[in-house]
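In: next comes the sequence, and after it the predicted model I'd like to discuss.
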Amino acid sequence: MILSMTGFGKHVLQLPSKKITIEIKSLNSKNLDLNARIPSAYREKELEMRKMIANAMVRGKVDFSLYLEFTGDDAPTSVNSGVVRRYMAQLADISAGEELKLMEMALRLPDATKTDREELDPKEYVAIKESLQAALAEIIDFRTSEGAVLEADFKKRIHNLKDLLAQVVTMDPERSTSLRERLEKAVADLKTEVDANRFEQEMIYYLEKYDITEEKVRLANHLDYFSTTLATADSNGKKLGFICQEIGREINTIGSKANYAPMQQLVVQMKDELEKIKEQMLNVL
């Protein structure tokens, strides 16, 4: 099973006098990059909430937002009436504007409003943590659904690579025969006598240089290992990425040794399939 690093989770907590909305969004990243936007009233619990998110998300660029909206009459922010009156008196000395205009100007000036700092209610924080867990559960479900789509695509690509490798294996004897015939023709075109034994030794040496038996075996093993890792209970994005590198190395070596146009065409198709896997692999947890 694999998980995607892309996801979104949201949960709304309605309290008697306030509404708290928790949103978590994640995108792909090599490591955990957590950005948190939290009202000052909950700053003392930021590290604890970050730890909860980090344990659940593991990896990715994560944006965590906690929005606070007061719905009752006991909002902590109020107008600082004494300061506003002094502002209005000073503004009236400067300009003979209407009282309403003076009040609008005064309310824009510093300290026109005041906020009473509230102590965090332990029961309220417990409810916030439960809401955070609910949002994390939602984003993990999102990641799981996205991961299932990616996993299906990976299985399809690996199946295609195995089919192409089977064609390479079938074509290899034909390629060896073609290489031998081309060498014999090249020597015949020289129209000079050659030592048959020495020519056969050189022929064997040359054909061994272009032998791809090891590459075929290793590539088959890497493809099987990719499928096995894909089926594990954990999402192993980094491990699968390393296996992709090894698969690419074997495909490149086969291409460099092929020296046979039909086989090189198969190698190009294999590279195309692998590139599609690598593009999607960037989003795997």
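Out: Perfect, thanks for sending it. Numbers count the residues shown, from 1 in each chain.
In: from here on, contacts and neighbour counts on C-alpha atoms
Out: Will do.
In: check contacts around the residue lying closest to L282 once chain neighbours are set aside.
Out: Leaving aside its chain neighbours, L282 sits nearest to N28 (6.9 Å; criterion: CA to CA, 6 or more residues apart in numbering). Applying CA atoms under 8 Å, 6 or more residues apart in numbering, we find N28 in contact with M5, T6, R59, G60, K61, L282, N283, V284, L285.
In: confirm V62 sits in a helix?
Out: No - with DSSP: H, G, I helix; E, B strand; the rest coil as the criterion, V62 is strand rather than part of a helix.
In: you'd agree it is up against L27?
Out: Yes - look at V62 against L27 with CA atoms under 8 Å: they come within range, at 6.5 Å.
In: neighbour count: those two, which is higher?
Out: Remark: of V62 and L27, V62 carries more neighbours, 25 against 16, as counted by other CA atoms under 10 Å.
In: ok, how many other residues are close to the nearest residue to that one once chain neighbours are set aside?
Out: Nearest residue to V62, sequence neighbours excluded (CA to CA, 6+ apart): S26, at 4.3 Å. Residues contacting S26 under the criterion other CA under 10 Å number 23.
In: can you confirm S26 is in a strand?
Out: Yes - according to three-state DSSP, S26 belongs to a strand.
In: does it touch G9 like I think?
Out: No - assessed by CA under 8 Å, S26 is found out of contact with G9, at 9.0 Å.
In: what's the distance between the residue nearest to V62 and L3?
Out: Here S26 is placed at a distance of 12 Å from L3 (CA to CA, to the nearest Å).
In: ok, back up a step: ok, now which ones touch the residue nearest to V62?
Out: Contacts here follow CA under 8 Å, 6+ apart; on that basis S26 touches M5, T6, G7, F8, G60, K61, V62, D63.
In: now secondary structure too, for the contacts of N28, in a markdown table please.
Out: Output for those, formatted as a markdown table (three-state DSSP):
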| residue | secondary structure |
| --- | --- |
| M5 | coil |
| T6 | coil |
| R59 | coil |
| G60 | strand |
| K61 | strand |
| L282 | coil |
| N283 | coil |
| V284 | strand |
| L285 | coil |
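In: in JSON lines, list the residues you listed along with neighbour count and distance to N80.
Out: Formatted as JSON lines, these follow (neighbours: other CA atoms under 10 Å; distance: CA to CA, whole Å):
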{"residue": "M5", "neighbour count": "29", "distance to N80": "47"}
{"residue": "T6", "neighbour count": "23", "distance to N80": "45"}
{"residue": "R59", "neighbour count": "20", "distance to N80": "46"}
{"residue": "G60", "neighbour count": "24", "distance to N80": "44"}
{"residue": "K61", "neighbour count": "18", "distance to N80": "41"}
{"residue": "L282", "neighbour count": "16", "distance to N80": "53"}
{"residue": "N283", "neighbour count": "20", "distance to N80": "51"}
{"residue": "V284", "neighbour count": "26", "distance to N80": "53"}
{"residue": "L285", "neighbour count": "24", "distance to N80": "51"}
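In: want to compare, so here's the second one:
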Amino acid sequence: MLTSMTGFGTASGQRDGITCTVEVRTVNNRFFKALVKLPDKLAPLEPLIDAVMRESILRGSVTLTVSVRDDLSTGSVTINQAVLDTYVKQIEDLRTRITGDKHVELAGLLNLPGVVEAGEDTAEYVATHQALVLGLVKDALAKLAEMRKKEGAALWADLSKHLDIIRAALVQISQLAPNVVKNYHEKLRARVLQMVSDARLSLSDQDLLKEVALFADRADISEEITRLGGHLDQFTNVCQKETGAGRKLDFIAQEMLREANTIASKANDATIARLTVDIKSCIDRIKEQSANVE
């Protein structure tokens, strides 16, 4: 069944002195595109998180955010002197140029990124918390998948409704198509007989039949009707049996539109023209919805 490209999932947990929350959001994209937002000390986990995401998401823009609250009251903290010195120098230079005053507030410096660090080094921190973070990533992705499947079911309900409308219109066109040539023959014969009578000319039935035969060949839409019906069946089969089918559905919808346009241009009949307008309207809706499918 279908899976939507849009969704949201979140998971939280506590272990080893931290509280971790993972949020993942997905929106439409023709390809897979990921953005992972991690605390600096968990940055080494990004390749692992990216690999986990690719196992469950085939297409779409993914934003995954990991938030961590450390229980620093049970552990030591250190000042990263190199980072602090860099901040101080840049701020002093800036204040000197603007006001001539080099005074820097210490409290503000301590809140800058990277100045205050937990006592654990990065490798030890990652080793301690990797299992918790990756487990929560998988939990959040599972909830995301559940939501995307629900959205996919809603997409299929809408798509199937429009497929049924197209099928019904195609049945009517199939019934009307044989009469197009017959009606043209009758109208042409009546017009020609009137013209011949007015001009006192003669025209054989053979000449009339040649013209009708040419029209019949130009107006024959039986192949287009068959192909469009085949595309409808293929579209339905892909929706029901394949995963990651968004691009294929878009291609099939393009082929459906091509056949509908050909039917509209070849069939010289007002009712068929109206029905093809309805068909093309449904195909446009199908194309819009297919763009939401993974």
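Out: Looks like it came in fine. No experiment lies behind these values; they were computed from the predicted model shown.
In: what helix or strand does the nearest residue to V68 of the second structure once chain neighbours are set aside sit in?
Out: Sequence neighbours aside, C20 is the residue nearest to V68 of the second structure in space, at 4.5 Å (criterion: CA to CA, 6+ apart). Counting by DSSP states H and E, the element that carries C20 of the second structure is strand 18-27.
In: the next helix or strand after that strand vs the first structure, mean deviation?
Out: Downstream of strand 18-27 of the second structure, the next assigned helix or strand under DSSP H and E is strand 32-37. Its aligned residues in the first structure lie a mean 0.8 Å from strand 32-37 of the second structure after superposition (mean CA distance after the TM-score superposition for the first structure).
In: residues in contact with D269 of the second structure?
Out: Each residue near D269 of the second structure by CA under 8 Å, 6+ apart is listed here: V180.
In: any idea how far it is from A11 of the second structure?
Out: Counting by CA to CA, the gap from D269 of the second structure to A11 of the second structure is 59 Å.
In: next: F251 of the second structure.
Out: Going from F251 of the second structure to A11 of the second structure by CA to CA gives 37 Å.
In: which of the two has more neighbours?
Out: The residue with more neighbours, out of F251 of the second structure and A11, is A11; 20 against 13, by other CA under 10 Å.
In: got a list of what the more buried one touches?
Out: T21, V22, E23, L136, V137, D139, A140.
In: run a quick neighbour tally on the fourth one.
Out: L136 of the second structure is surrounded by 21 other residues when neighbours are defined as other CA under 10 Å.
In: aligned partner of M5 of the second structure in the first structure?
Out: M5 of the second structure maps onto M5 in the first structure, with residues paired by TM-score structural alignment.
In: how about the helices in the second structure?
Out: With helices called from DSSP state H, the second structure shows them at 46-56, 81-98, 106-110, 122-199, 205-219, 222-241, 246-266, 270-290.
In: and Q265 of the first structure, what's its match in the second structure?
Out: Counting by TM-score structural alignment, Q265 of the first structure lines up with R274 in the second structure.
In: measure that match to D16 of the second structure for me?
Out: For R274 of the second structure relative to D16 of the second structure (CA to CA), the value is 68 Å.
In: gap between the counterpart of V217 of the first structure in the second structure and S12 of the second structure?
Out: Matched by TM-score structural alignment, V217 of the first structure corresponds to T226 in the second structure. Distance of T226 of the second structure to S12 of the second structure, given as CA to CA: 54 Å.
In: show me the contacts for the match of M5 of the second structure.
Out: By CA under 8 Å, 6+ apart, the contact set of M5 of the first structure is S26, L27, N28, S29, R59, G60, R143, N283, V284, L285.
In: so the fourth one touches K61, yeah?
Out: Yes - using CA under 8 Å as the test, S29 of the first structure is close enough to K61 to be in contact (5.4 Å).
In: what about the residue nearest to S81 of the first structure when sequence neighbours are not counted, neighbour count?
Out: In this structure, S81 of the first structure finds its nearest non-sequential neighbour in A112, 7.5 Å apart by CA to CA, 6+ apart. By other CA under 10 Å, 17 other residues sit near A112 of the first structure.
In: doesn't M88 make contact with A112 of the first structure?
Out: No - assessed by CA under 8 Å, A112 of the first structure is found out of contact with M88, at 10.9 Å.
In: what does T262 of the second structure align to in the first structure?
Out: In the first structure, T262 of the second structure lines up with T253, judged by TM-score structural alignment.
In: list the contacts of the closest residue to that match other than its chain neighbours.
Out: Leaving aside its sequence neighbours, T253 of the first structure sits nearest to E215 (CA to CA, 6+ apart; 7.2 Å). Contact analysis of E215 of the first structure by CA under 8 Å, 6+ apart lists E250, I251, T253, I254.
In: closest one of those to A233 of the first structure?
Out: Closest approach between the contacts of E215 of the first structure and A233 of the first structure, by CA to CA: E250, at 27.5 Å.
In: tell me how far that closest one lies from K61 of the first structure.
Out: 33 Å.
In: cool, I251 of the first structure as well?
Out: For I251 of the first structure, the distance to K61 of the first structure equals 32 Å [CA to CA].
In: same check on L219 of the first structure?
Out: 33 Å.
In: same thing with D73 of the first structure?
Out: As judged by CA to CA, D73 of the first structure and K61 of the first structure stand 38 Å apart.
In: residue at max distance from the center of the first structure?
Out: No residue in the first structure sits farther from the centre than E193, which is 63.6 Å out by CA atoms, centre = their mean.
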